[in-house]
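**Q** Just a sequence and a predicted model for now, questions to come.
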Amino acid sequence: MAGSSFGTIFKITTWGESHGKGLGVVVDGCPAGLPLDENDIQKFLNRRKPGQSKFTTPRKEDDAVEILSGVFEGKTTGTPISLVVYNQNQKSKDYSEIASYYRPGHADYTFDQKYGFRDYRGGGRSSGRETIGRVAAGAIAVKILNQLGITFLTYTRSIGPISISSQNFDAAQINENPLYMPDADAAENAENYLNACIAEQNSSGGVVECIIQGVPAGLGDPVFEKLNANLAKAVMSIGAVKGFEIGDGFDVAKATGKNNNDAFRIGADGRPVKTTNHAGGILGGMSDGSDIILRAAIKPTPSIAAPQQTVNKDGEEIDVSIKGRHDPIIVPRAVVVVESMAAVTLVDALFTNMSARMDSLEMFYQH
């Protein structure tokens, strides 16, 4: 299967299926000397693991990570880092029925058309559990970026019709509610909305927002390797993501040049800074030194217990009610996945950018 690798210098390859023996990732291109142990990675995996609230699948998995290679005496060695999480709580029989039909909103039909065969247990390679490898790799990428002064603030911006308020924004609230919303009132309203969805055997979508601070100007390239294009590919490669925005995003279609352009001034350090950030930290495909602001639109969980129409492999039209253990909303668990893919993209851009200028090479090799 092609398409399981992402990146150029800092490169990740995820592997595994939802109901196989395990899932994991191989991370290549990580510099030697980065302090790293399982706890660094586990903290990230704990943010996406199932069974933490009534708004996630009841599948119980510790998602405990093991480092198989690339780390010695607590530091990376510069060789490929292999990470594994073993599946412990598969209930494959819950999915035996769907082998004969195509679930609405899933990859069942397209997988069959491409390969002529599919692992129907929990979606196989198309399952949300594939993101375990992304998050494990993202933990490494974030640690690299943190050492360079680059930080992330990622959270749920909206769930269904409920959005956070800028007046009530409180970053401390993100980890205080199961929906990862930085607004206590919005979180409470969103929980009530989700309870209504659950009562109707339905699900909901939402939006994840990620703010990245401390990114230096000049990352990315002006044509096919634009930073915003690579961030879009990274985030859109997450199975549940159906939309992506940088900065003002689709609202720029309603703007004019006067109110969309970000004026420049000279900052306290003598360098140019912007007075606004409609561009979301990227100009001409390259970072401009201001906060990078991106958003991902997450679709409602397609596996719902309410009756739906579909067809089976015999060409018959049938009604189905999806059985098994499923999230009524994907958004809260997707927060760390969006952050991880953005981090992997930025690390790769940083490493690629080191060869962009002769003075950078001279400074690195002659001093």
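**A** In hand now; what should we look at? Numbers count the residues shown, from 1 in each chain.
**Q** going forward, measure contacts between C-alpha atoms and count neighbours the same way
**A** Noted.
**Q** the helices in the stretch 101-250 of the chain, which residues?
**A** 108-115, 131-147, 184-199, 227-236 (DSSP state H, counting those that start in this stretch).
**Q** of the ones you listed, which approaches Glu317 most closely?
**A** helix 108-115 (14.0 Å; Cα to Cα).
**Q** from the helices of the stretch 101-250 of the chain, which stretch is densest packed?
**A** Mean neighbour count, computed with mean count of other Cα atoms under 10 Å, is highest for helix 131-147 among those, reaching a mean of 24.
**Q** what's the neighbour count on the residue lying closest to Ala334 once chain neighbours are set aside?
**A** Nearest residue to Ala334 in three dimensions, chain neighbours excluded: Arg48, at 7.0 Å (Cα to Cα, 6 or more residues apart in numbering). Arg48 is flanked by 22 other residues according to other Cα atoms under 10 Å.
**Q** and the longest helix for this structure?
**A** Using DSSP state H, we find that the single longest helix of the chain is helix 331-353.
**Q** any idea which helix or strand comes after it?
**A** Downstream of helix 331-353, the first helix or strand assigned by DSSP states H and E is helix 358-366.
**Q** the inter-axis angle of that following helix versus helix 331-353?
**A** In terms of direction (axes from the mean of the first three to the mean of the last three Cα atoms, to 10 degrees), helix 358-366 departs from helix 331-353 by 80 degrees.
**Q** can you pull the buried residues of helix 358-366?
**A** By neighbour count on 16 or more other Cα atoms under 10 Å, the buried set for helix 358-366 is empty.
**Q** Surely Ala296 touches Glu245?
**A** Yes - the criterion here is Cα atoms under 8 Å, and Ala296 meets it with Glu245 at 6.7 Å.
**Q** So for the two, which sits in the more crowded spot?
**A** Between Ala296 and Glu245, counted using other Cα under 10 Å, Ala296 has the larger neighbour count: 27 against 18.
**Q** what's around the residue nearest to the more buried one when sequence neighbours are not counted, how many residues?
**A** Spatial nearest neighbour of Ala296, excluding adjacent residues (Cα to Cα, 6+ apart): Phe244 at 4.7 Å. By the criterion of other Cα under 10 Å, Phe244 has 20 neighbours.
**Q** Check Val273 too.
**A** Val273 has 18 neighbouring residues, counting by other Cα under 10 Å.
**Q** Comparison target below:
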Amino acid sequence: MPAFSLDPPQTAWCAELRAVAAERLRPLAEKGEPGHVNRALVAELGQLGLLERLFTSGAVDLCLMRESLAYACTEAETALALQGLGAHPVYAHGTPAQRERWLPRVADGTAIAAFALSEPAAGSDAAALELRAEAGASEPVAEPDGGARWRLTGEKCWISNAPEADFYTVFARTIPGAGARGVTAFLVPADRPGLTGTGLDMLSPHPIGALRFDAVPVSADDVLGEIDRGFRVAMGTLNLFRPSVGAFAVGMAQAALDATLAHTAERDAFGGKLKDLQTVAHQVAEMALRTEAARLMVYAAATAYDEGATDVPKRAAMAKLLATETAQYVVDQAVQLHGARALRRGHLLEHLYREVRAPRIYEGASEVQRGIIAKELYATREAAQ
């Protein structure tokens, strides 16, 4: 795998994204209500052409967008990422009719997408999901309920953009007791009868909720990909987005590091500047070292994805694991070096401290990533024997 470095156009684009995020997106984010979809912010992302790039760019560009936006406006980064996560299965596996109906609206920011995989008893163990797709009519027919072939019954939880999304990529069990097999992905519009939801009050400010499915009708026209092979849809989406979760984390780490550099260079302490204390200087160096190492692994994984490498699952897991754990460390150390001021509501680091915790859990917790890495390593060894 060749070393990754930005070319001049990429560098300029990242600088432009940071400026746009600070000048145009952050004011909209500040007007939003925590825990709710900020439709004005999403619409602005659409006007800027950033949402359309979710479907026209590769993994490296996705990472560049997420890192650059996260540096200046985490809310804008998250809004963009959630549109991509919810809509990518439609882009990659949808029928022409599904794509024509939803993707233009996702791209212009007028339709909110959501990825509904996790359940109350199936978070990290996604293969244990229990939302049931129970057989209805044998084939779609002209009935008032849309001609349901299945009815979805059960719950989803910890779903970003729920319950305010306009449609959900929903993963349901079509073969009981089959583990990762026997799961089907469905595109479910939010106005389907029997689909309800509630918001959850979470540590981070972006919208997360729970969904309840009470015999929600779906037909063959709603299937994404192949029947009983929806887990591949889920894992394919996560293999793309896991490195970019790492990019989100790197953006937060870089913002915390830059704030720390400014603070320690200006802060008077013990007869000099805070940066003159060896313990402080060494701590800042460690923060920078870990941030750069995480960045390199993120973009190596993204490059592997774009080049169609065979070890993408391992690299994606490594990138997410290292970057999210690194960001937690860097932000925590930044808070420590800033002191009490960093704990005051509204301070950049207070905001980052709340934002940085969740990525170590969602889209596969750190423990899950370690399991994936080990599984891939042993599989590679066995294949070589």
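**A** Perfect, I can see it now. Note that the structure is predicted; figures quoted are calculated from it, not measured.
**Q** Can you calculate the TM-score here?
**A** Put the two chains on top of each other and the TM-score (TM-score structural alignment, normalised by the length of structure 1) is 0.27; 167 aligned residues with a Cα RMSD of 6.8 Å.
**Q** before we move on, the earlier item: who touches the residue nearest to Ala334 of structure 1 in this structure?
**A** Ile132, Pro332, Arg333, Ala334, Val335, Val336, Val337 (Cα atoms under 8 Å, 6 or more residues apart in numbering).
**Q** Need those residues in JSON lines (columns: distance to Leu68 of structure 1).
**A** Formatted as JSON lines, those follow (distance: Cα to Cα, whole Å):
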{"residue": "Ile132", "distance to Leu68 of structure 1": "15"}
{"residue": "Pro332", "distance to Leu68 of structure 1": "29"}
{"residue": "Arg333", "distance to Leu68 of structure 1": "25"}
{"residue": "Ala334", "distance to Leu68 of structure 1": "26"}
{"residue": "Val335", "distance to Leu68 of structure 1": "26"}
{"residue": "Val336", "distance to Leu68 of structure 1": "23"}
{"residue": "Val337", "distance to Leu68 of structure 1": "22"}
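**Q** all helices of structure 2, in order?
**A** 8-20, 26-31, 39-47, 53-56, 59-72, 74-93, 96-108, 230-266, 278-306, 312-338, 348-355, 366-384.
**Q** buried stuff in the second one?
**A** When you say that, I think you mean helix 26-31 of structure 2. Within helix 26-31 of structure 2, the residues that count as buried by 16+ other Cα under 10 Å are Arg26, Leu28, Ala29.
**Q** May I have the residues that are in contact with Ala343 of structure 1?
**A** Ala343 of structure 1 is in contact with Gly138, Ala141, Val142, Leu145, counting by Cα under 8 Å, 6+ apart.
**Q** From what I see, the last one and Val347 are in contact.
**A** Same thing as Leu145 of structure 1. Yes - contact criterion Cα under 8 Å: Leu145 of structure 1 and Val347 qualify, at 6.9 Å.
**Q** Dump the helices of structure 2 into CSV; add distance to Thr196 of structure 2 as well.
**A** CSV is the format used below for those (distance: least, Cα to Cα, whole Å):
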stretch, distance to Thr196 of structure 2
helix 8-20, 36
helix 26-31, 27
helix 39-47, 20
helix 53-56, 28
helix 59-72, 31
helix 74-93, 18
helix 96-108, 21
helix 230-266, 22
helix 278-306, 36
helix 312-338, 32
helix 348-355, 27
helix 366-384, 30
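**Q** Of all these, which one is nearest Arg151 of structure 2?
**A** Taking those one by one with Cα to Cα, helix 230-266 is closest: 16.3 Å.
**Q** Which strands or helices does that closest one pack on?
**A** Counting by 3 or more Cα pairs under 8 Å, 6 or more residues apart in numbering; DSSP states H and E, the packing neighbours recorded for helix 230-266 of structure 2 are helix 59-72, helix 74-93, strand 167-173, strand 183-189, strand 272-273, helix 278-306, helix 312-338, helix 348-355.
**Q** and that helix, which residues are buried?
**A** Buried residues in helix 230-266 of structure 2, counted by 16+ other Cα under 10 Å: 230-234, 236-257, 259-261, 263-264.
**Q** ok, how many other residues are close to Thr279 of structure 2?
**A** 11.
**Q** Nearest to Gly84 of structure 2 among the buried residues of helix 26-31 of structure 2?
**A** Taking Cα to Cα as the measure, Ala29 is the one of the buried residues of helix 26-31 of structure 2 closest to Gly84 of structure 2, at 18.5 Å.
**Q** What distance do you get for Leu17 of structure 2 to Glu75 of structure 2?
**A** Distance of Leu17 of structure 2 to Glu75 of structure 2, computed by Cα to Cα, to the nearest Å: 14 Å.
**Q** Then Ala259 of structure 2?
**A** Distance from Ala259 of structure 2 to Glu75 of structure 2, counting by Cα to Cα: 19 Å.
**Q** How about Ala383 of structure 2?
**A** Ala383 of structure 2 is 43 Å from Glu75 of structure 2, by Cα to Cα.
**Q** Equivalent analysis for Ala210 of structure 2, please.
**A** Using Cα to Cα, we find Ala210 of structure 2 at a distance of 20 Å from Glu75 of structure 2.
**Q** Neighbour count for the two, which is higher?
**A** Glu75 (26 against 22).
**Q** does that one really touch Lys31, like I thought?
**A** No - the criterion here is Cα under 8 Å, and Glu75 of structure 2 misses it with Lys31 at 11.1 Å.
**Q** circling back: for the contacts of Arg48 of structure 1, which one is nearest Asn195 of structure 1?
**A** Nearest member of those to Asn195 of structure 1, counting by Cα to Cα, is Pro332, at 15.0 Å.
**Q** From what I see, the closest one and Arg157 are in contact.
**A** No - judged on Cα under 8 Å, Pro332 of structure 1 makes no contact with Arg157 at a distance of 10.1 Å.
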